[in-house]
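> Model the following, please.
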Amino acid sequence: MIEERGRIIALVGDQARVTAERRSACGQCSVNNACGTSLLERVFGRHPVELLARNPIGAQVGDEVVVGLSEQGLLRTAAAAYLVPILALILGATLGERFGGAYPDVASVLGALIGLALAFWWLRGYSVTLTRRPERQPVILRRLDARLSVTLSDAHQRIDIHRSEF
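Predicted structure coming up:
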């Protein structure tokens, strides 16, 4: 299960709209300021991501929560989103060139565009189908209690103070 922290901004029936700050792996990389990803992040900035997640724990607006998504669901969705348009583009271009008659180049371009349009149409239906399957939807796993973390850090500071007195 892939987990991400977020804050609930609205409740929609038995689901919650959660906003989360985008994180990149740039801080972990040895060339963090020299790659295209970090350049795009500096130019466009980080915008929060909003998603609709199942809310089985009954979290309320303003709660900080952990949202989970299955790895298998993410992998299948990413494969569909990336591979289907590319394959449809290539297949459409190939068919257009093969059956293009006197203008195979023009037919290839048109075939590629038609293939891409059909792939996007299929992806739209696929995403609607996924929203109906609860096992593929993000789910709120637990609340994060900010008061508990402050209390624990205060207790840790008190322990350090008591240790220094001895």
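> contacts and neighbour counts: CA atoms only from here.
Will do.
> where exactly do the strands run in the chain?
For the chain, the strands defined by DSSP state E cover 2-12, 15-20, 49-54, 64-69, 139-144.
> list the helices and strands the second one packs on?
Read that as strand 15-20. strand 2-12, strand 49-54 (3 or more CA pairs under 8 Å, 6 or more residues apart in numbering; DSSP states H and E).
> quick check: angle from the first one to strand 49-54?
Just to be clear, that refers to strand 2-12. Interaxial angle, strand 2-12 versus strand 49-54 (axes from the mean of the first three to the mean of the last three CA atoms, to 10 degrees): 80 degrees.
> quick one, strand 2-12 and strand 139-144 angle?
Using the same axes, to 10 degrees: strand 2-12 against strand 139-144 is 90 degrees.
> next one: the last one
With the same axes, to 10 degrees as the criterion, the two stretches strand 49-54 and strand 139-144 enclose an angle of 100 degrees.
> Okay, buried residues for stretch 13-27 please.
Residues 15-20 are the ones in stretch 13-27 that count as buried (16 or more other CA atoms under 10 Å).
> what's the farthest-apart pair in the residues you listed?
Of all pairs drawn from the buried residues of stretch 13-27, the greatest distance, 15.7 Å, lies between 15 and 20 (CA to CA).
> Before we compare anything, build this one as well:
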Amino acid sequence: MIREQGQVVATGGGRCRVRIQRHGACSGCDIRRGCGIGLLARAMPGRTAEITCETGETLRQGQRVEVGVSERGVVSAAALVYLLPVVALLAAAVLGSPWGDAVAIPAAGAGFVSALVVARALARRMTDRGAYRPVVLADRPARGDDRSE
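The predicted model follows:
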């Protein structure tokens, strides 16, 4: 389970909206070493995201919580978005190559676009099944004022 701390900004209907602080991609960013992603993260600090989480608890606005999403869901979403279109593009290009570039290039484009359509449909199906739906794992009271941050 991938876990992150956040603050509840809205509640209702067994769900809540949680604001989380975006972090760098790896621990190297936190210790001032690493790649260009770390440089970008330092150049644009304070970026936040809001996510909708399922919860069975009664939460209040401003409350600190820990949210999580399954690793399997994150990996499958990444494969769906990044891997499927590239594989389809290459496969279509290879299949069209016996007829020359005039066929291989449009075939590659068609394979890429088709994979995006398929990925979108699969992502909707996975979302409906709750494959990568974030959940509230635990409530964490804020130190001092609940609305600070």
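> Superposing both, give me the TM-score.
Overlay of the two chains. TM-score (TM-score structural alignment, normalised by the length of the second structure): 0.80; 141 aligned residues with a CA RMSD of 2.2 Å.
> of all the buried residues of stretch 13-27 of the first structure, which comes closest to residue 130 of the first structure?
Residue 130 of the first structure has its nearest neighbour among those in residue 15, at 15.2 Å by CA to CA.
> on that earlier part again, redo the buried residues of stretch 13-27 of the first structure as a markdown table? Include distance to residue 39 of the first structure.
Shown next, in a markdown table, are those (distance: CA to CA, whole Å):
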| residue | distance to residue 39 of the first structure |
| --- | --- |
| 15 | 35 |
| 16 | 33 |
| 17 | 30 |
| 18 | 27 |
| 19 | 24 |
| 20 | 21 |
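> Could I get the contacting residues of the spatially most central residue of the second structure?
Residue closest to the average C-alpha location in the second structure (CA atoms, centre = their mean): residue 74, at 6.7 Å. Taking CA atoms under 8 Å, 6 or more residues apart in numbering, we find residue 74 of the second structure in contact with residue 132.
> That one matches what in the first structure?
Using TM-score structural alignment as the criterion, residue 74 of the second structure maps onto residue 74 of the first structure.
> With residue 129 of the second structure instead?
Taking TM-score structural alignment, the alignment pairs residue 129 of the second structure with residue 133 from the first structure.
> Distance of residue 48 of the second structure relative to residue 107 of the second structure?
Per CA to CA, to the nearest Å, residue 48 of the second structure is found 40 Å from residue 107 of the second structure.
> With residue 74 of the second structure instead?
Taking CA to CA as the criterion, residue 74 of the second structure is separated from residue 107 of the second structure by 30 Å.
> With residue 53 of the second structure instead?
With distances taken as CA to CA, residue 53 of the second structure is found 40 Å from residue 107 of the second structure.
> what does residue 85 of the second structure give?
13 Å.
> Residue 95 of the second structure too?
From residue 95 of the second structure across to residue 107 of the second structure, the span is 8 Å (CA to CA).
> Ok, residue 90 of the second structure next?
Applying CA to CA to residue 90 of the second structure and residue 107 of the second structure gives a distance of 9 Å.
> more crowded one of these two?
The neighbour count for residue 90 of the second structure versus residue 107, taken as other CA atoms under 10 Å, is higher for residue 107 (22 against 17).
> Tell me which residue of the first structure lines up with the more buried one.
Per TM-score structural alignment, residue 107 of the second structure is aligned with residue 111.
> What residue in the first structure is paired with residue 118 of the second structure?
Aligned partner of residue 118 of the second structure by TM-score structural alignment: residue 122.
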